[in-house]
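Peer 1: No sequence on hand, only this structure:
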């Protein structure tokens, strides 16, 4: 049995040295651009040279995160970045965007590529597709069960990596649109504002509905090793060196001394994170949501304040050097105070507030103890590498360009209920996407005369998440449809191409992200007939694309959260309100929870602008609309006249995606 690699997060110089000292086999880090932890300190190109030099001395591998989607106008900068990474000797590049993959594989073939968890690979079909494309390793979705992970390891040829510790996102990674919707700061751009950590109003009660505890898989380390998992990954590039060191020591102990698990757990008790869950791996999802957003070890509360002095109760002796985090009662505000001096008075600990605005009855958490220190600076050396020739860069950019295409307007519709079929006039559309649940597909008869009459216009849409044991269901569904003459399909993940037989017409939907010309090139080269642009795209990025033959989503309710995790709401009470007064609706289908805004996104008033910029294919998504005889016709007529639909909003189209 080969021991898995222990992969540690590095977001600042302290955590780099902590990972080295703590026992990392490999580290992952981001530079100043194109990484999913845009709020971390990250590193300069010159500092990377120092990191590579120091890591090599200890035989530690270095992986670079390039795990965001790339806007089209960023492609020239991306080329310079890949050219730099290609020369400095990194051991792997972790990517999300298939456009990045296409450029790297075509023009920088020596780069070793890893598929980020942002690529949402969650079954053996996805893993094997990545392997077929030349990706060396896949970082699997955090939502897998132990049974599913075991099957994926057995059925796939690619290296596998799993998260074993750290923060969890409520939504599937790569599928969360909430932060983007609420303020244009996209999770897929590394700028998530963590809406899952906020309170929501449901059934007249303020609740933490999506606030997940931290992931901890210390009990399963040996099981992962026996399954053949290649790398065990710790989340936390926003965390301190102290966190990195303690977590590294704990999992190093678990890997090297399997009989010392209790010792490892004791080390983790002071990781200063949130409450812990083993999540789907440990079958404890019912207890995975926390009522607390504060990270740290709970100590006690503030009993008294006089001037700048604070008296607090604590279940642990307070010592100089402790970092204490105060959770202000009745709010989500927190204040952090470093203890300089401490005195015991009448069973309480007296400290100075350091000028921080702490309130009586604030809960007190231990956020750090500073018992181990690491260097806080890294030498920023001059990075010597050969610049990409201007002519070569222009040649690459030219090769990514799309061609002019037809201008006749085409309309596509999406529905998620068979009830809609009775209301739709298929003579007035180019295609109808059927996004049905497994139960609905089980009742669907492809041989009824209506379906057969319009079989050239009907598309079978596959879901975003297909669990490992459901792959056979969808293989059989596809085979049945093809046998009955329905050969049009819509894929929600590019790997789903491997489920579909030859000589079928395939459209890639909005979840197969196309933010740049390179992604469009890749998808077309895979044999996809058409692609859809992402729901969170903005006009600036859309209009910068030379591939204008895709389908623009012009009317839809975006799935802000798309999660395997259920939430504690009574059936029949599905309405929510967030802290920005956005009205939301919960839907639960196929074991997936979707949170969507009640008000649709519509850019119907911009149809003429879209057409003037070369776009002529439009998607109207009625999945979250009440079934209505006239709705499809009304929405289409408004779009044809380039008229606004109210109530609605324009998502990022006008305000921009940061």
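Peer 2: Perfect, thanks for sending it. Since we're looking at a predicted model, the values are computed, not measured.

Peer 1: C-alpha only now, for contacts and for neighbours.
Peer 2: OK.

Peer 1: these two touch, right, residue 592 and residue 562?
Peer 2: Yes - in this structure, residue 592 is within contact of residue 562 by Cα atoms under 8 Å, at 6.9 Å.

Peer 1: Of those two, give the one with the bigger neighbour count.
Peer 2: Neighbours per residue (other Cα atoms under 10 Å) separate residue 592 from residue 562, with residue 562 holding more: 25 against 16.

Peer 1: Below is an additional structure, to be compared with the one above:
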């Protein structure tokens, strides 16, 4: 029987989901989940929910689907111990280190691979299945035929998103929000930067649009096909949505699941009529219907949800007052709207969209004053003229669902065990507990075995040295010290010969494969300027099922040609290349944010590591202690890929570049199979080269992926590296500040300092480019590497 899985962002949404027929719910707690901005459940609410749902034969899954930094591993262990004791039906995970920890200590916990793990093929699913993953939440970028093919080639249960908000980026590969302020999607802090208003800059002039705000997913008409394709669970997105929204969507999909065999057409039509009341964005079936970008993107549609009510045109002067709000009060005033075609009523829920696109807020209207000039709506006092207002839900839609949780939660614990954690050490290459607790803790066991007191410093810190030493390997001769350069074309290999690096990395793509594999035509044949021993081949992080057999064949050809060094960025790559005497480097998309992830990768045949693009220097140096640093290829320069899309952008996106309200500039380009958005300014810490050598790093990377290497710019970067001079017009990304930390922000504010994440971005400077020294990256590429709109500013 197929499972209908609903979101529960709070107890009210939980009640709506169960009342309308969900078989299971997924929810987050106060830590380690990808919706840290939603209400989430208190510990006692969660424990009561497990009891109540299990008595009703319903299932509950907990989201632990973020990456975890090294200094959080102790807290993560406590958290997993707590979950193991409470007993949910599964946990949804992203971090490879978490998988390693759970596999070793908590085999009772059922692990589900989050869509953030970017599992889009059977080989990727099978790789994870070997490590205790019982269910895979497939990437949302797959077609029906691909899902059917994945099921036919894996024994892993498949879960598929069928309804709700889409990420414009390929699953788990978005760095946009993190780049703009450290609020990473991989940390549950996404600010939905893709849904903002941007300005496109073209030779003909500027124009504004919501260029990357995707439509919402709706696959209700394909439910019968997905059931027949072997999908085990249908997942509804929406942990930040209202209870009424959850109830409406669950009821629609419940009806189709229960009635399609009797009359498929009638069941689907009924489901669609129910969904007409979800007040969401324009709908798409994504790749189930079309591979065109227009199926997903509409630049003229604002990124918010709801029915447009108008813009604020008038504000009642001198009538600001305080009303009860959450645990305190909120200042409100009265406003009038214009341009709308519907007047809301008292009790309706609306969303206020700031004029400058700086934020959005949901609000329930508590008062309306009627006058001859029209209705005055009571809205928060920080709403102002020009702000847009959207109707999210009418009072008439509000349903009261039976309460599920008991009135008193006194018998439930209020937080995970805070007793001391056993020493975490590494023995024989595996993270294991100290001698006092060799076995995995049972559900009834305390988080702390007898006699295992935690030292004054944290267990993670205390165990740092043995962990790193046991992972350290002597670097292979094939991975020498020095400078590595990564490029996207064969032509760029010839350019960098001017100052030859010790090794080159070339991205495998439509242009480079024929040259690497020797399958060029006679007219195209030109010897590669580097021997195969000096070439690493970097593999694309997104491996859809459609491309899996093609990539498998290409890699077989390349290894037969004598290539043995590969940068792997997806679990599927591990399945394709391990056990073949290859030297495998974990690329930045395998997210080595902690040494437990390093351990998992080493157990899967990985020999070296490129740290994640959004990691900080502090975390990199904590994960990769001096003993491990000979295995690290440290990026010093790159144009950050902020997000990637599985479609080619239409001609209307042929702008030179686009920018946000703060003047931060970006560029977009397409290949035959995907599109990319990159930062206009390069990430650079080339001036830290000598200091990092003193920190015992010895292998460094200059990454020119997705841009053309210009000889003058290349030499300028090398000159800056050798002289220790900062590159002009470059950024540090999260190198210094790391991820956004609300607690740290509050501490800085109390000290009268402004946190880096709150600082306004400065408009891109053209000074350095005019001098001809700094690298220019404002080019749009299209199919086969041909340039489109390649004028540079």
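Peer 2: Received, thanks. These numbers come from a predicted model, not from an experiment.

Peer 1: Any idea what the TM-score is?
Peer 2: Superposed pair, TM-score by TM-score structural alignment, normalised by the length of structure 1: 0.91. Supporting alignment: 655 aligned residues with a Cα RMSD of 3.0 Å.

Peer 1: So for structure 1, which residue is the most central one in space?
Peer 2: Compute the mean C-alpha point of structure 1, and by Cα atoms, centre = their mean the closest residue is residue 173, 2.3 Å away.

Peer 1: which residue lines up with residue 458 of structure 1 in structure 2?
Peer 2: Aligning on TM-score structural alignment places residue 458 of structure 1 opposite residue 535 in structure 2.

Peer 1: In contact with that match: list those residues for me.
Peer 2: Counting by Cα atoms under 8 Å, 6 or more residues apart in numbering, residue 535 of structure 2 makes contact with 503-506, 563, 565.

Peer 1: 6 Å instead?
Peer 2: Listed by Cα atoms under 6 Å, 6 or more residues apart in numbering, the contact partners of residue 535 of structure 2 are 504-505.

Peer 1: Distance-wise, check it relative to residue 430 of structure 2.
Peer 2: Distance, residue 535 of structure 2 to residue 430 of structure 2, using Cα to Cα, to the nearest Å: 31 Å.

Peer 1: Also residue 497 of structure 2?
Peer 2: Residue 497 of structure 2 is 42 Å from residue 430 of structure 2, by Cα to Cα.

Peer 1: from memory residue 198 of structure 2 sits against residue 660, does it?
Peer 2: Yes - under the criterion of Cα atoms under 6 Å, residue 198 of structure 2 makes contact with residue 660 at 5.0 Å.

Peer 1: matching residues in structure 2 for the biggest helix by length in structure 1?
Peer 2: Scanning structure 1 for the helix with the most residues, using DSSP state H, yields helix 241-256. Mapping helix 241-256 of structure 1 onto structure 2 (TM-score structural alignment) gives residues 243-258.

Peer 1: Please compute how far that stretch lies from its chain's middle.
Peer 2: Computed by Cα atoms, centre = their mean, to the nearest Å, the separation of stretch 243-258 of structure 2 from the middle of its chain amounts to 27 Å.

Peer 1: average offset between that stretch and structure 1?
Peer 2: Stretch 243-258 of structure 2: mean distance to aligned residues in structure 1 after superposition is 1.2 Å, counting by mean Cα distance after the TM-score superposition for structure 1.

Peer 1: Tell me which residues touch residue 607 of structure 2, please.
Peer 2: Residue 607 of structure 2 neighbours (Cα under 6 Å, 6+ apart): 584-585.
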